[in-house]
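Q: Sequence and computational prediction follow.
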Amino acid sequence: MFAKCGDLSVDALSALTDDSVVIQLNDSQNIKTRFAKAVRRRRRELDLTQEQLAEISNLDRTYISLIERAERSPTLENVEKLAHGLGLKIWEFFARYVEES
């Protein structure tokens, strides 16, 4: 079921992907918090420091720190840089990490 754009009372939203996989988006944590946890989790899996990820992603280490603490929302361009730095395509990163957080 898809929610209307203005309907903020919806607890969960199902979206159908091209592969017919249903992804549940839960409002229990906001997207910034889920994204922050996902970046930290993947970075640690790769055994990278924030500084190393920043260098690979061509971003500043303090910016990585702010993202991981859910204090900043990255632009789409920076999401792409982060995904690349974490060795994933954007869709893989969101499918594997953000939705599991």
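A: Here it is on my side, so go on. The structure displayed is predicted, hence computed values, not measured ones.
Q: switch to C-alpha atoms for all contacts and neighbour counts from now on
A: OK.
Q: Residue 76 and residue 45, how far apart?
A: The gap separating residue 76 from residue 45 is 23 Å, by C-alpha to C-alpha, to the nearest Å.
Q: before we move on, what about residue 15?
A: Plainly put, residue 15 is 28 Å away from residue 45 if you go by C-alpha to C-alpha.
Q: of those two, who's got more company?
A: Neighbours per residue, other C-alpha atoms under 10 Å: of residue 15 and residue 45, the larger number sits with residue 15, 15 against 10.
Q: Tell me where the protein has strands.
A: 12-16, 22-26 (DSSP state E).
Q: And here is the other one:
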Amino acid sequence: MSWMDDNPFSTGSRTYQRVLIAGMIILGIGFITAIVGGLTSTRALSLAAVWIMGAGLITHIIAQTIRYYGRRQELKANLEADRKRRQQRGKDTT
């Protein structure tokens, strides 16, 4: 087993992966816009960059929330399956 098996991105849902990538792309666009706005001394472009980066950060937080709830559901399902296995073992041994 490699370290890639425990990677949150590869074990997350497709929705999580897509929202996370979208957030990173939006953040990248915001960074590029901020650099261009700083180099050209354009205040409006710099302010737009702040809003774009804010949208990227919010998107990233939404992705983390999706991952959190998905992981909670996985853990709950695993706990229930483990509980059922223990009950079956108890019934088989008596």
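A: Nice, I can see it. All values derive from a computational prediction rather than experimental measurement.
Q: tm score of chain vs chain?
A: The TM-score (TM-score structural alignment, normalised by the length of the second structure) is 0.22; 44 aligned residues with a C-alpha RMSD of 4.6 Å.
Q: want to try JSON lines for the strands of the first structure, with distance to residue 32 of the first structure as columns?
A: Output for the strands of the first structure, formatted as JSON lines (distance: least, C-alpha to C-alpha, whole Å):
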{"stretch": "strand 12-16", "distance to residue 32 of the first structure": "16"}
{"stretch": "strand 22-26", "distance to residue 32 of the first structure": "13"}
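Q: Show me what the lengthiest helix in the second structure is packed against.
A: Longest helix of the second structure, by residue count under DSSP state H: helix 43-93. Judged by 3 or more C-alpha pairs under 8 Å, 6 or more residues apart in numbering; DSSP states H and E, helix 43-93 of the second structure is in contact with helix 14-40.
Q: how close does residue 75 of the second structure sit to residue 81 of the second structure?
A: Taken as C-alpha to C-alpha, the span from residue 75 of the second structure to residue 81 of the second structure is 10 Å.
Q: still on that earlier bit, for the strands of the first structure, which one sits closest to residue 82 of the first structure?
A: Of all those, it is strand 22-26 that lies closest to residue 82 of the first structure, at 21.4 Å by C-alpha to C-alpha.
Q: Would you mind getting the angle between that closest one and strand 12-16?
A: Relative orientation of strand 22-26 of the first structure versus strand 12-16 (axes from the mean of the first three to the mean of the last three C-alpha atoms, to 10 degrees): 160 degrees.
Q: Pull out the buried positions in strand 22-26 of the first structure.
A: residue 25 (16 or more other C-alpha atoms under 10 Å).
Q: likewise stretch 35-46 of the first structure?
A: Quick answer for stretch 35-46 of the first structure (16+ other C-alpha under 10 Å): 35, 36, 37, 38, 39, 40, 41, 42, 43.
Q: Surely the third one touches residue 68?
A: Going back to what we said before, that points to residue 37 of the first structure. Yes. Using C-alpha atoms under 8 Å, residue 37 of the first structure is in contact with residue 68, at 6.4 Å.
Q: just to revisit the earlier point, could you work out the most separated pair of the buried residues of stretch 35-46 of the first structure?
A: Maximum distance among the buried residues of stretch 35-46 of the first structure (C-alpha to C-alpha): 12.2 Å, for 35 and 43.
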